[in-house]
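1. Need the 3D shape of this:
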Amino acid sequence: MGTVPAVNLHQLQIFYAVVQRLSFTVAASDLHLTQPAVSLQVKALEKSLGLPLLERGGPKLRLTQAGEALYRCAVSILHAKDEAERAIDELRQVTKGKLILGANTTGGMYVLPRIVRAFMELYPETEVIFHIESTEWLYKKILENVVDMALVGGPTEDGRFGIEPVCLDHLVLIVSPSHHFARLAKVSLKDLEDQPCVLPQPTSRTRQFVERRLREMGIKLQVVMQLFGTEAVKKAVEANLGFGVVSSYAVEQESVSETLRIIPIKKLELTRHMELIYRKQKYFSPVAQQFREFVHTYAQQHLSQPRRAGKRAAKPSNGS
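-> Next comes the predicted model:
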């Protein structure tokens, strides 16, 4: 086998920037370099590797097969470099640091902000970057070391992740006060079949969980609207366009103000765990480790926990 050529980290950073922007000119501007200097470094990298990395003909730059392979490696290498620099910097000053957190819609809008707010009261110098995205996007970014950890609806069944249950997430049926269900103490599963239903988009983990559980009970919902996000579902339900199923954390205020009613479903509990997930064998900076431990402390005090023998589950709380 031939000797593998050494890859210059500076050239790799330039190549990464060019691929991100698909433009030598824009990448040069981002890097505060001239366009000829950027082109020269990419050509030098191609010469060193002995393979073309970019197809330069046509209106847009395109990656060659070698370019795609190098780019995948560059993502991991450069994120590892950033993480190493961040870890060393945070070791110098434990009370300061950066946290890059993620959450799906439910966790990101109704649970994680409470935890972050309480944590920031203790560690005000911590910088927090917060992504609310789909669970699949979060999986990808955690594995790429872009996101430190994320709060998602379980179950996560992937051996590449560390998984820590944080709290219970009770999904509840909601209706407008003018919906005929609002006059009932409970509804049966059969009641749901012929009623208009408003749910999130099909890729939503909440929707997938609800539909799977109801399929197991032999119930198929009559979905009349598919909306992006819990807030949109709540607004449609308020307008009496159908019933919805959302996390109880999402309707704490509305259930108190009675703009929405929560109606129990007979013989059915829709409960899952919210989980804190991260890449296995991940190095946690001091501030990230503090946050990871704080999540569980906060959850025990303020969020719904599984029942223990002789004890009732705690009710969700707004406290922080």
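
2. From here on, just use CA atoms for contacts and neighbour counts.
-> OK.

3. Look through this structure and tell me its longest strand.
-> Among the segments of the chain that qualify as a strand by DSSP state E, the longest is strand 161-175.

4. now for the very next helix or strand once past it, which elements pack on it?
-> Following strand 161-175 in sequence order, the next helix or strand is helix 189-193 (DSSP states H and E). Under the contact definition 3 or more Cα pairs under 8 Å, 6 or more residues apart in numbering; DSSP states H and E, helix 189-193 sits against no other helix or strand.

5. Any buried residues in helix 189-193, and which?
-> Using 16 or more other Cα atoms under 10 Å as the test for burial, helix 189-193 gives L189, L192.

6. What lies in contact with it?
-> I219, K220, L221, Q222, I265, K266, K267, L268 (Cα atoms under 8 Å, 6 or more residues apart in numbering).

7. swap in stretch 20-30?
-> By Cα under 8 Å, 6+ apart, the residues outside stretch 20-30 that reach it are I14, A17, V18, T34, Q35, A37, V38, S39, K60, L61, R62.

8. Make sure T271 is actually in contact with C167.
-> No. When contacts are counted by Cα atoms under 8 Å, T271 is not listed as touching C167 (10.3 Å).

9. picking up where we left off before, biggest separation within the contacts of stretch 20-30, which pair?
-> With Cα to Cα as the measure, no two of the contacts of stretch 20-30 lie farther apart than T34 and R62, at 20.9 Å.

10. one more to line up against the first:
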Amino acid sequence: MQSVTFRLLEVFQSIVDNGSITAASTALSLSQPTVSLQLKKLTSVVGMPLFVQTYGQLTLTEAGEAVYQCAQEVLGSHSRLESQIQALQGVEVGILKIAVVTTAKYVIPPILSPFCQQHPNIDVRFTVGNRATIIDRLQHNQDDIYIFSQPPVDDSLQCTPFMQNKLVVIAPKDFDGPDNCNLQTLSQYKFLLREFGSGTRRAIQEYCDDNGITFNNPMIIESNEAIRLAVTSGLGLAILSEHTLAQTPTDGVKILNVTDFPLVNHWQAVTVKHRQISLAAQAFHRALLNVE
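-> Model prediction:
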């Protein structure tokens, strides 16, 4: 068997992470034929197909999964070595990969901004996605730190709370229905809810299950911003994070006084226990824990 080179692994990881040969060629500043050739060489070395085409998309084979895991370990170790050597020389460098669920896109930038100013040589890769997307990235060990309000239950994960996430009940500005009441009283009204996979929806569902509450014909909307706009337009009531409301105009909505609300959970920084965390990720993890 021929040798699997560092460069072949680097190109292969980029194809997987970016989703296509074309996107990988852009990310690596290489021509598309060059990337295709590197993939062909690696496939030849392994002796088995690494991808299959599924509805026009590249899907990893079992051999591809094994090679991708190897690429992560090898390239991750190389990146950590570079960071450690640079740190010994007094220069802070390295790559920091952060993946956050959509609501956390309002939470992390204010923390990330001063961090980047203090560590200007760290290359930050910031990914935002819905819960399913971030869980998929977590399962493929693509990032250093993941931010959830409702992390997956998995013994292989280290979950560290760092900031409160308060959920409040909102209504249109001209809402003249019940206030200073419980959620059961409001459940007769139409509620606008996130999809079942979202962390916000999970927190709401747990509360409703514990208190025997069922919403009457709720409307499912897969965006916090769209929910806020829908409430402003008078389509119904909603339960959103205060962080979402703080970043958008709220002149068209009002927060209702509801028993047990705001519901309080915590934003959590999630890392994979068996993945050795880089110096850059360690520094950002400390920054999260120092948030007031």
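
11. returning to that earlier point: what's the average distance for the longest strand of the first structure when superposed on the second structure?
-> Following the fit onto the second structure, the mean deviation recorded for strand 161-175 of the first structure is 0.9 Å by mean Cα distance after the TM-score superposition for the first structure.

12. tell me how far that strand is from the chain's mean position?
-> How far strand 161-175 of the first structure lies from its chain's middle: 14 Å, per Cα atoms, centre = their mean, to the nearest Å.

13. Report the contact partners of F291 of the first structure.
-> Shown in contact with F291 of the first structure (Cα under 8 Å, 6+ apart): F119.

14. roughly how far apart are it and F284 of the first structure?
-> Per Cα to Cα, to the nearest Å, F291 of the first structure is found 10 Å from F284 of the first structure.

15. what does G242 of the first structure give?
-> Taken as Cα to Cα, the span from G242 of the first structure to F284 of the first structure is 45 Å.

16. Show me which of these two is the more surrounded one.
-> Per other Cα atoms under 10 Å, whichever of G242 of the first structure and F284 has more neighbours is G242, with 22 against 16.

17. coming back round to it: ok, of the contacts of helix 189-193 of the first structure, which one's closest to E85 of the first structure?
-> L268 (49.7 Å).

18. The first structure: which residue goes with D123 of the second structure?
-> With TM-score structural alignment as the criterion, D123 of the second structure lines up with E127 in the first structure.

19. My read is that its match contacts T95, right?
-> No. In terms of Cα under 8 Å, E127 of the first structure does not count as a neighbour of T95; the distance is 10.5 Å.

20. Of the contacts of helix 189-193 of the first structure, which pair is most distant in space?
-> Farthest-apart pair in the contacts of helix 189-193 of the first structure is Q222 and K267; separation 19.9 Å (Cα to Cα).

21. Those two: who's more crowded?
-> Higher neighbour count among Q222 of the first structure and K267: Q222, with 15 against 9, using other Cα under 10 Å.

22. And the more buried one? What does it align with in the second structure?
-> So Q222 of the first structure corresponds to N216, using TM-score structural alignment.

23. Ignoring the adjacent residues along the chain, who's closest to that match?
-> Spatial nearest neighbour of N216 of the second structure, excluding adjacent residues (Cα to Cα, 6 or more residues apart in numbering): Q188 at 5.8 Å.

24. same thing with I132 of the first structure?
-> Closest to I132 of the first structure by Cα to Cα, 6+ apart is A103, at 5.1 Å.

25. neighbours around the one you found, how many?
-> Residues lying near A103 of the first structure (other Cα under 10 Å) number 27.

26. Need the counterpart of it in the second structure.
-> Residue pairing (TM-score structural alignment): A103 of the first structure is matched to V100 of the second structure.

27. Can you give me every residue that contacts that match?
-> Contacts of V100 of the second structure (Cα under 8 Å, 6+ apart): F126, T127, V128, G129, I134, Y146, I147, F148.

28. Buried ones among those residues?
-> For the contacts of V100 of the second structure, a burial check counting by 16+ other Cα under 10 Å picks out T127, V128, G129, I134, Y146, I147, F148.

29. Identify, from those, the entry nearest to G64 of the second structure.
-> Checking these against G64 of the second structure by Cα to Cα gives I134 as the nearest, at 20.6 Å.

30. distance of whatever residue of the first structure lines up with the closest one from T105 of the first structure?
-> Here I134 of the second structure is matched to L138 in the first structure, going by TM-score structural alignment. The gap separating L138 of the first structure from T105 of the first structure is 11 Å, by Cα to Cα.

31. cool, T230 of the first structure as well?
-> To T105 of the first structure, T230 of the first structure is 7 Å away according to Cα to Cα.

32. Repeat that for T126 of the first structure.
-> 23 Å.

33. just S255 of the first structure next, same as before
-> 19 Å.

34. go on, H32 of the first structure?
-> H32 of the first structure sits 36 Å away from T105 of the first structure, going by Cα to Cα.

35. L122 of the first structure now?
-> Distance from L122 of the first structure to T105 of the first structure, by Cα to Cα: 25 Å.

36. Neighbour count: those two, which is higher?
-> Taking other Cα under 10 Å, L122 of the first structure and T105 do not tie; T105 has more neighbours (25 against 10).

37. Strands along the stretch 1-150 of the first structure, start to end?
-> For the stretch 1-150 of the first structure, the strands defined by DSSP state E, counting those that start in this stretch cover 54-55, 62-63, 97-103, 126-132, 149-153.

38. what sits up against the last one?
-> Spelled out, it's strand 149-153 of the first structure. With contact meaning Cα under 8 Å, 6+ apart, strand 149-153 of the first structure is reached by 100-104, 106-108, 112, 135, 138, 142, 169, 205-206, 272-279.
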